[in-house]
Every structure is written in structure tokens, then in C-alpha cells.
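Asks: Build me a model from this:
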Amino acid sequence: MAENKDMKEAVLRKTLFQSKNMAQMYSLYRDVYPDTLAPTIMDFVHAYNKVGAKLERMVEVGCGSGQAIKKFVSYFDNIIGIDISAEQIQEAEQNNPFPNVSYAVGDAYQLPFDTGSVDVVLCGEAIHFFDVDKFLREVTRVLRPQGCVAIFGYWMPVITPVGVADAIERDRLQKIGSELARKCKVGGCYMEKIKSHLTCEYKDIYEQLSSPDKVHNTDLKSDLEWNISQLLGYFNSLSPYNLYMKKKKEELERISQFSEEELKKHDINEIFRRDLKKAWNVTDQNDTDVWMKVEFGIFVVMGNRPVFN
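Replies: Modelled structure (predicted):
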């Protein structure tokens, strides 16, 4: 029964990603990767390839609307982003200024590349949706002998109000705000498998990766300055939130109590907004006027070409 439930939720999540609105939210609010991401990964890659040489081909699987790819354009002659969502790919193509970058709808388990034809495979904030073993076997197939794979993601934000001079008060508000953000994010419908991958910062992915040489890096941090409206945009782009709201609406309809006003009472993002503004004593300010530092810890698993018996 639990397996059937997970399969149903996986189908629901796929339909959520097949949404133009979701693709646009990804484009606006999911560009959280620091400038240090690409050099960190490429330092590892260059251990297996000539340092300074521009490599031929990189592929990102689960590329969304192209947030991470732009960090790597100077390192490769050709970059291809693959995603199962046609809407995400359309959004990526519409906002792509790079002549060496292209996008295509594709399956993570049947990549449209010849065996041994790819230098680097990336997977950013997506592998937790995949069958990891099946995906890594396909990565092994497409990688050249000296090829590398890099898998990265992020989990909970730490939020700190801007403009609070007193360090003790700033730390107090950071703890309150970050805990509210944590409750908001985990309030969505996270499948247990997805949550377990993220909460351990992909350590389990690192352990499963059968690369002879591999690294698990948890040192990278985002460096963002957002207002409340932007943070809510990020939360609104999360598939567990959208799945939660879809289920809540269906539940209210089933008991004949649905209205937009009633649904809003159950909106975990709206509850977060209200509680944060109250805790930070900014209820009289517009969301766009309340600024904060937002820090995501970025975790990266890197390896040379995996080996399977």
C-alpha cells in the first residue's frame, strides 16, 4: 500500500512540473547557486582532464529552467540541459542567451547520447526524484572513460533580517525566522525517500556512488539577499507545497467546505508570512520592503566515472 501511495505521489509531482506557471517560478526563484559551485566542480573534473582545456560536452539532467547551467558556459564547447518537463525546457530556451547551450525534453534513464560521448554529467536538485541506481548506470554509459559526474542540492535556508544593528537581537531573529522557514518547508508533502536524501545532504548518494574516486563537499553556501516576497516565491515553487495545497483543496471539496478564503487558512506559506512578520515586528511593512540574508548550504557529490560489475 505504501508503495502504491508513493507511485501516485510521483505521478502527481510529475504533473506539477508539467506546468508553465511552475516553470516560470523556477526561473524566477530557484537561482540559488553560488559562483563557487562551478569552480569547485571543475577543479575535480580537471584532475581527470587537461587543466585549462575547454571540454567538449556537459549534460545536466533535471535541468529545470536552466539555473545551474549558466555557471558552466565558459568551461565547455557544448552544454545540453535535459528535463522531463516540456514546460521547463520551453522556459529555459526562451531565456537562453548562450550559443553553446541547448535544451531538450528527455528521460534521465534513457539519455539521448551515444555511449562514451559526454565529459561531465551534472544533476542539480533533482536526483532525489530519481531511481538512483538506474540513473547512475545511465550516467556510466554516456560518460567518457575520463568523465565525471557531479550531483548537488540544498535543503533548509537560514534567514537573517537586514538592518538589525544589535548582534544579539539579529541572532535571535535569525533563529526564530529560520525555524519558521523550516516548519514551512517541511509542512509540504515530502515523500520520505526525498526527505531522507535531502536531510543527510546527499551523504547516502555519496555512499551509493560507485566511483573509484569521489568527494562529498558540504562547504559551499549561497549568498542571497531577498525580501519576503521573493522568499515566498521560492516556497511557492516547491512541488511538496503545491502537492500539499492540491490535496488540501481536494479534501475541502470532499467535505463541501471549499472556498478560496477557507483554503487560504490552510496555506502553510501564508501562515509563514504572517508569523515571520509578527516575530520580526514588521507587520506594518510591505513584503517587498522587508529584506533578509538567505543562506542555503549547498552539498555536492563528485566522482569520476562510476564502475558497475
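
Asks: switch to C-alpha atoms for all contacts and neighbour counts from now on
Replies: Will do.

Asks: Make sure residue 52 is indeed in a strand.
Replies: No. Using DSSP: H, G, I helix; E, B strand; the rest coil, the assignment for residue 52 is coil, not a strand.

Asks: In the stretch 1-150 of the chain, what residue spans correspond to strands?
Replies: Along the stretch 1-150 of the chain, counting by DSSP state E, counting those that start in this stretch, strands occupy 55-61, 76-83, 101-105, 118-124, 143-161.

Asks: Turn the ones you listed into a markdown table, columns for mean neighbour count.
Replies: Conversion of those to a markdown table gives the following (neighbours: other C-alpha atoms under 10 Å):
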| stretch | mean neighbour count |
| --- | --- |
| strand 55-61 | 22 |
| strand 76-83 | 21 |
| strand 101-105 | 20 |
| strand 118-124 | 24 |
| strand 143-161 | 22 |
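
Asks: Another for comparison:
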Amino acid sequence: MPQTSLKKRVEVFESWTATYNDSIVALMQRKFGMDYRDAIRGVVTLAHPAPGENILDVATGTGTVAIALAEAAEGDCHITGIDITAAMIEAARKNVAERGMEPVFTFQEASAEDLPFAADTFDLVTSSLALHHTNVLKVLREVRRVLRPGGRAVIADVTANRSWRGMLGPMARVFDQMYMFGTESNDLFCEFHTSGEWRRLMREAGFKETLMDFHEPKHFFSRGIAVTRGIKPIN
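Replies: I've put the predicted structure just below:
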């Protein structure tokens, strides 16, 4: 992605920091007909974090999902949260501190497309509602690289509507654009994939044993939510 686009993304995400938690809850309920807490539970359920695991949360934002993972592991794990946005990282640190969970977490600024970690480092990598702002296949390959053999990747993201790929796709996409008009993140450097395409991308990135929890779009033209899990092969 061009550097100018990366700079713009950072600027916009910085501006969202103060209102991000409230706005994502409202957006999910109003536009997707889904409780944000259900999306978080979907990630935690498929991730099934275990005590003692080393976990990476990519594009951690304000740390909401990372904290839920730590709670599910009863605080007996280590979680590294990365984000390209300094203000989001600071918000995540504050949220962790308010819960007295600082020893569990490390946060740093980093790009999902170029993870600053050695191969075979993490037992679990997660990311939630962020990868449509990235080159997804590039990120998934990086995620696979830093996972230990047998490790899990659990990705929640907004999906394209299958109708967008058909003959009436351009019209359906116009309806979707009108429906999403005025929302903070409407198509900001975004590339959306259908649920089927997500399965293909996971396989192409080298993951096996994929599972998916798919939340159908609210309307025939609008976007859905998918939580996808893949395993890095041992051999």
C-alpha cells in the first residue's frame, strides 16, 4: 500500500480513538444487526485461549478483544497487541491498567503487513474487524509465519456480500454505499471479501482445518461478519 495511504489511515484512525468503542458498538447494532459483544465472544470462542499461551492481537485498537482473551485465559498468558496508531495503543494501555492487567500485556506500534516478530513465536494470533483495511493475503502469510506449528489464527472481519460478485453487483454495491453513508470507516482504503473468499484466502496463506462462524448480512445488498479460524500445519 502506498506510503501516503498508510499516513492517511494513521491520521484517520488517530481521530477515531476517543469515540471508537462507542461508535463500533452503534455501527454493529445499527448497520449489521449484531451486538459487538457477540463478535467478541465469537473470536474468543474460536480462539479458545489457554493458560500459558503466547498470544498476538493484530490491529488491537483499544484492546477490547485482547482483554477478553486475557480474561478467558484467566490472566495466565501473555498478549502482545500491535496497532499502527499510537493513540489506539495508548488507549489500550489505559484500558488494561484500569483492570490491573498490565503484567499480561505488551503493546507496540507495528504494521499488520510486516510483523516485527520471529517465525514460530506465538500460539495464537487474532485480529478483529480490521483486516479489510489491509492487504489481507499479505497479512495472513505474516500471521502464519509468526505462529508456531499447530498454532491458531482467528480473524473476525467485515465481509463482502455475495451479490456484489454477480451481474447486479454494481447496483447492490451502490445500495450498500448509500446504506453505509456517514459511517466513520465507510470504504476507507478497504477491500472486502465474501465468506467463501475468506476460506480461500486462509487456504492460500497455508492454513488448514479452517472453521467459520458467519453472520449473514442484514440486507440482501449489505455486508456480513465472519469469524474464521485456521491452523498452521505441524509438518
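
Asks: before we move on, the earlier item: now distance to residue 169 of structure 1 too, for the strands of the stretch 1-150 of structure 1, in JSON lines please.
Replies: Converted to JSON lines, the strands of the stretch 1-150 of structure 1 look like this (distance: least, C-alpha to C-alpha, whole Å):
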{"stretch": "strand 55-61", "distance to residue 169 of structure 1": "42"}
{"stretch": "strand 76-83", "distance to residue 169 of structure 1": "44"}
{"stretch": "strand 101-105", "distance to residue 169 of structure 1": "46"}
{"stretch": "strand 118-124", "distance to residue 169 of structure 1": "35"}
{"stretch": "strand 143-161", "distance to residue 169 of structure 1": "10"}
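
Asks: out of these, nearest to residue 179 of structure 1?
Replies: strand 143-161 (8.5 Å; C-alpha to C-alpha).

Asks: other SSEs contacting that closest one?
Replies: Taking 3 or more C-alpha pairs under 8 Å, 6 or more residues apart in numbering; DSSP states H and E as contact, the helices and strands that strand 143-161 of structure 1 lies on are helix 37-45, strand 118-124, helix 167-186, helix 192-199, strand 291-304.

Asks: tell me which residues in the longest one are buried?
Replies: Read that as helix 167-186 of structure 1. Going by neighbour count (16 or more other C-alpha atoms under 10 Å), the buried part of helix 167-186 of structure 1 is 170, 173, 174, 176, 177, 178, 179, 180, 181, 182, 184, 185.

Asks: Tell me which two of those residues sit farthest apart.
Replies: The most widely separated members of the buried residues of helix 167-186 of structure 1 are 170 and 185, with 22.0 Å between them, by C-alpha to C-alpha.

Asks: and the spatially most central residue of structure 1, what is it in contact with?
Replies: Structure 1 has residue 125 as the residue nearest its centroid, 3.4 Å off, counting by C-alpha atoms, centre = their mean. Taking C-alpha atoms under 8 Å, 6 or more residues apart in numbering as the criterion, residue 125 of structure 1 is in contact with 62, 151, 152, 153, 154.

Asks: How about the equivalent of residue 214 of structure 2 over in structure 1, nearest residue that isn't a chain neighbour?
Replies: By TM-score structural alignment, residue 214 of structure 2 lines up with residue 218 in structure 1. Residue nearest to residue 218 of structure 1 in three dimensions, not counting chain neighbours: residue 299, with 4.5 Å by C-alpha to C-alpha, 6 or more residues apart in numbering.
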